[in-house]
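Student: sequence? don't have it. structure:
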């Protein structure tokens, strides 16, 4: 039986791939900040209307490190953008959704973010909705650009909390709703012409 996360993924993929795609209006990109978390990622953006584009990004981290430290996850993020001038150049406003399935533990994140992640393992699902602001800078040659975006929104997560990062029995099943950053991107973009 297909559960909620599979339905959400299939719906996002169906909507995105039903969009009109044209080589003159498509960009492929990767987020360097996401790579810094050891997460391979790829996004495709396509023009929808004169000032509108749609993007679908996917990130997947299958890695476990020494002492079973991990931030394993798969994340899918569909997004629509309104460009203040013209698509793929200048300022834009965005609205996006996120779905992620995760298994993380044994990690000491900076700035005291999720302090329990150091001593516990969490496994669950996250859904979020957010808004963002970004800017794209074209590089010489018209095929490459650099893009920055920041986003904030509301997330809902349902997860199991386990005694330790390596093993242990389940301590609790929890559900939380919270305000969160929904996007932090510094992307390298290839514009297909």
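Tutor: Nice, thanks for sending it over. Keep in mind that what you see is a predicted model, and the values were worked out from it rather than measured. Numbers count the residues shown, from 1 in each chain.

Student: switch to C-alpha atoms for all contacts and neighbour counts from now on
Tutor: OK.

Student: please work out how many residues are found near the closest residue to residue 81 other than its chain neighbours.
Tutor: The shortest distance from residue 81 to any non-neighbouring residue, by Cα to Cα, 6 or more residues apart in numbering, is to residue 94 (4.3 Å). Per other Cα atoms under 10 Å, the neighbour tally for residue 94 reads 21.

Student: show me what contacts residue 94?
Tutor: 79, 80, 81, 82, 131, 132, 133, 134 (Cα atoms under 8 Å, 6 or more residues apart in numbering).

Student: try this one side by side with the last:
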């Protein structure tokens, strides 16, 4: 009985091994890839003995493929210069500088065709015994550029202004009271590039200003003459600026 069981087990084992051998013979082997080919060529050998197939454009290792991608990225970075970057500039109005009104402005791009300029004007000294302008003024402006690039060509702007002043001129002195000068206006201008970073800007604005001020005799401790509220319509912005673009 044991001999019969042993014989039966032997026959089953041989049958199983035969089946595995048959299946292995029918399963094709994986193609061998020639790794010594050039980076742009890879030869694949087929198991059936047919002519090998050469595949063009397949890199032989991952490192070279990564180098190519980084090279393309570097080329893209080189093509992006000042023309495609965000506009940021520092400027001064030379007309105000000539009148001893020190000023400095920063202009930055907030969208494709819109920039915001933040100028500060300051003068804390007199020009003489009879003339002097002491002021601290802010005049922010939002600009829309007509061309394809912000910071180049024609633009229109909407500005507001706030100023504290103490002006003496000839026989009288004028000083704000209770509140600063307030107003707003519209402007038009043109930016002319001079070089990669330098440029010239010209602008003219018209608008409204409201001010309340006291009038004094233009002498030391001069007497108060009157207090007035004035509504002004006219030129509210004028400039010929030297611009440095970052």
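Tutor: Right, received. Where do you want to start? Quick caveat, the model's predicted, so the values are computed rather than measured.

Student: let me see the TM-score of these two.
Tutor: Remark: TM-score between the superposed chains equals 0.78 [TM-score structural alignment, normalised by the length of the first structure]; 158 aligned residues with a Cα RMSD of 1.3 Å.

Student: most neighbours of all the contacts of residue 94 of the first structure, which one?
Tutor: Of the contacts of residue 94 of the first structure, with other Cα under 10 Å as the count, residue 81 tops at 25 neighbours.

Student: next, that residue: secondary structure please.
Tutor: Of the three states, residue 81 of the first structure takes strand under DSSP: H, G, I helix; E, B strand; the rest coil.

Student: quick one, what contacts the equivalent of it over in the second structure?
Tutor: Using TM-score structural alignment, the partner of residue 81 of the first structure in the second structure is residue 143. Residue 143 of the second structure makes contact with 114, 115, 116, 117, 155, 156, 157, 158, according to Cα under 8 Å, 6+ apart.

Student: quick one: residue 143 of the second structure from residue 186 of the second structure, how far?
Tutor: For residue 143 of the second structure, the distance to residue 186 of the second structure (Cα to Cα, to the nearest Å) stands at 10 Å.

Student: for the strand ranked longest in the first structure, packing partners?
Tutor: When the first structure is parsed with DSSP state E, its longest strand is strand 170-192. Where contact means 3 or more Cα pairs under 8 Å, 6 or more residues apart in numbering; DSSP states H and E, strand 170-192 of the first structure is packed against strand 26-31, helix 32-35, strand 121-138, strand 144-162.

Student: mutual contacts of residue 143 and residue 186 of the second structure, please.
Tutor: Here residue 143 of the second structure and residue 186 have 156, 157, 158 as joint contacts, going by Cα under 8 Å, 6+ apart.

Student: for the one helix or strand the first one maps to, which positions count as buried?
Tutor: So the one you mean is residue 156 of the second structure. Secondary structure assignment for residue 156 of the second structure, by DSSP states H and E: strand 153-169. By 16 or more other Cα atoms under 10 Å, the buried positions in strand 153-169 of the second structure come out as 153-168.

Student: cool, and stretch 169-176 of the second structure?
Tutor: Those would be 172, 173, 174, 175, 176, for stretch 169-176 of the second structure by 16+ other Cα under 10 Å.

Student: quick one: map the first one onto the first structure.
Tutor: In this case it means residue 172 of the second structure. Matched to the first structure by TM-score structural alignment, residue 172 of the second structure sits across from residue 120.

Student: ok, that match to residue 161 of the first structure distance?
Tutor: Residue 120 of the first structure is 7 Å from residue 161 of the first structure, by Cα to Cα.

Student: and for residue 72 of the first structure?
Tutor: From residue 72 of the first structure to residue 161 of the first structure the distance is 15 Å (Cα to Cα).
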